[in-house]
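> The following comprises the amino acid sequence and a computationally predicted model.
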Amino acid sequence: MIAALGGLIAGAAAVYVRESGSGNGAAVETAGAKSCEAAKDKVAAITPFLKGQVAAMAPASDPRPLPGLNFKGKDGKDMTIADFTGKTVLLNLWATWCVPCREEMPALNALQQSAGSEKFEVVAVNIDIGGDEKPTAFLNETGVHDLGYYRDASMGVFNALKTEGLAFGLPVTLLMDDKGCLISSMNGPAAWDSEDAKALVKAAAGS
């Protein structure tokens, strides 16, 4: 009887721990959703610009922060999307072995060159496994010099987006507002140097 009673107490404790953890997670999720409440207006503002060369960009049905977007800067410093607070960000994941990625990198570079400012940045994160040799060689060969150099050799940032249902392959591109809330996303390449892309960025950054 004592053993049985002990088992019941242990079982009750396990249920309590699971429920408490779930409740805390729900609270964090709710807080995140509230912090992006204003982003719904931004989604509405950019939706008319999701056309032409950027028609594949889909407006976010639930603007929200995205945890797990961790990568490294040029100096090897750990970074997250929070480091860009105050800027609208076009976050793009690419790899040297991805042919569509290679083809669109010059266009992303041109977008950064024409639209990059204190209000907007193209953040292209390379996810090649291994060292920096291949990605840096490719960028030098193609004359892509206006983009910041961001890397995640662990592919953790891609897996985080896959978990969120946002990444199915490469390239994948997200548009994040100046508070780090997702407002639009797409899988596949786009003509980021087009007038359609520039108009979308202008609407998103409010510039």
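Looks like it arrived, so ask away.
> C-alpha only now, for contacts and for neighbours.
Fine.
> Show me where the protein has its helices.
Under the criterion DSSP state H, the chain carries helices at the ranges 2-35, 39-46, 99-115, 133-141, 156-163, 195-205.
> Which positions within the longest one qualify as buried?
Spelled out, it's helix 2-35. Buried residues in helix 2-35, counted by 16 or more other Cα atoms under 10 Å: 32-33, 35.
> What is the nearest of these to Asn70?
When the buried residues of helix 2-35 are compared for distance to Asn70 (Cα to Cα), Gly32 comes out closest, at 17.4 Å.
> before we go on, here's another structure to hold up against the first:
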Amino acid sequence: MGATLAASLLPKQGRAAGGALRRGVQALPEFGFTDGDGVARRVADFGGQGLLLNFWATWCPPCVAEMPALDRLQAALKPEGFSVLALSSDRGGRAQVAPFYARVELSHLGIWLDPRGAAGRALSVRGLPTSVIVDREGREVARLEGAASWDAPDMVAAIRDLIGPAAARPATDRA
């Protein structure tokens, strides 16, 4: 199924009121962000994986509401070579995000930081939350502005379709 058709399967009940889904395939621009330890990272560091880039902040109520579903999505799809990169725009960085993760009991998401908004600007993010789905070839295949029920079965199926199958592991000789 093509990416455009698969993106149309994202369920209406998973969208926030007024949320707009933009479909299509386009190359990602170069941009950077940091991990929870302050190490500079790029999307290219996740080559071959399907990604959901979620732009959020601790002060954003719809963002906070969808974080547990993103945590469950990460747990469900990580074995398939998929990562949720929840890029926090909080200016307080890790010192602000880590206590939030502990309070909300997020145990599967890594801490990813974009406190100056460079990644958000590179991807033309207009508001929070915004999520960008990236296929295994590093292309944006769908975008959702607004909160969603990311771990709903039909949403998980649509994401699997959008990102494509994981690369098969090479067979090993048993000689």
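Arrived safely. Small disclaimer: the values here were computed from a predicted structure and weren't measured.
> Quantify their similarity with the TM-score.
The TM-score (TM-score structural alignment, normalised by the length of the second structure) is 0.83; 161 aligned residues with a Cα RMSD of 1.8 Å.
> re the thing from before, would you reformat the helices of the first structure as CSV and include distance to Leu93 of the first structure?
Output for those, formatted as CSV (distance: least, Cα to Cα, whole Å):
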stretch, distance to Leu93 of the first structure
helix 2-35, 23
helix 39-46, 22
helix 99-115, 8
helix 133-141, 12
helix 156-163, 7
helix 195-205, 17
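> Just list the residues touching the residue nearest the centre of the second structure, thanks.
Nearest to the geometric centre of the second structure sits Leu52, at 2.1 Å (Cα atoms, centre = their mean). By Cα atoms under 8 Å, 6 or more residues apart in numbering, the residues touching Leu52 of the second structure are 83-86, 131-134.
> Now do the same for it: its match in the first structure.
Matched by TM-score structural alignment, Leu52 of the second structure corresponds to Leu90 in the first structure.
> For Lys119 of the first structure, what is the corresponding residue in the second structure?
Under the alignment (TM-score structural alignment), Lys119 of the first structure pairs with Gly81 in the second structure.
> need the contact list for the residue nearest to its match when sequence neighbours are not counted.
Nearest residue to Gly81 of the second structure in three dimensions, chain neighbours excluded: Gln49, at 5.1 Å (Cα to Cα, 6 or more residues apart in numbering). Neighbouring residues of Gln49 of the second structure by Cα under 8 Å, 6+ apart: 81-83, 135-137, 166.
> still contacting in the first structure, which of those?
Among the contacts of Gln49 of the second structure, the contacts conserved in the first structure (both residues aligned by TM-score structural alignment, their matches' Cα atoms under 8 Å) are 81-83, 135-137.
> got a markdown table for those residues, with neighbour count and distance to Ala6 of the second structure too?
What follows is those, written out as a markdown table (neighbours: other Cα atoms under 10 Å; distance: Cα to Cα, whole Å):
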| residue | neighbour count | distance to Ala6 of the second structure |
| --- | --- | --- |
| Gly81 | 17 | 19 |
| Phe82 | 25 | 17 |
| Ser83 | 23 | 19 |
| Asp135 | 26 | 12 |
| Arg136 | 21 | 15 |
| Glu137 | 14 | 16 |
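> And the furthest pair within those?
Farthest apart among those by Cα to Cα are Ser83 and Glu137. That separation is 13.8 Å.
> How many neighbouring residues does Asp83 of the first structure have?
10 (other Cα atoms under 10 Å).
> give me the number of residues near Gln26 of the second structure?
12.
> Name all residues that make contact with it.
139-141.
> Just the ones in strands from those, please.
Per DSSP state E, strands hold the following members of the contacts of Gln26 of the second structure: 139-141.
> just curious, which of those residues is nearest to Arg91 of the second structure?
Ranked by distance to Arg91 of the second structure (Cα to Cα), these are led by Glu140 at 26.1 Å.
> Hmm, that closest one is touching Pro29, no?
No. Contact criterion Cα atoms under 8 Å: Glu140 of the second structure and Pro29 do not qualify, at 9.7 Å.
> Who wins on neighbours among the contacts of Leu52 of the second structure?
Per-residue neighbour counts (other Cα under 10 Å) across the contacts of Leu52 of the second structure peak at Val134, which has 28 neighbours.
> Could you find the counterpart of that one in the first structure?
Val134 of the second structure maps onto Met176 in the first structure, by TM-score structural alignment.
> how far away is the closest residue in space to that match that isn't next to it in sequence from Ile81 of the first structure?
Using Cα to Cα, 6+ apart and skipping the chain neighbours, the partner closest in space to Met176 of the first structure is Leu182 (4.6 Å). Distance, Leu182 of the first structure to Ile81 of the first structure, using Cα to Cα, to the nearest Å: 11 Å.
> Please apply the same query to Leu108 of the first structure.
18 Å.
> Going by how many neighbours each has, rank the two and give me the top one.
The residue with more neighbours, out of Leu108 of the first structure and Ile81, is Leu108; 25 against 22, by other Cα under 10 Å.
> residue contacts, the counterpart of that one in the second structure?
Per TM-score structural alignment, the equivalent position to Leu108 of the first structure in the second structure is Leu70. Neighbouring residues of Leu70 of the second structure by Cα under 8 Å, 6+ apart: 84, 109, 150-151.
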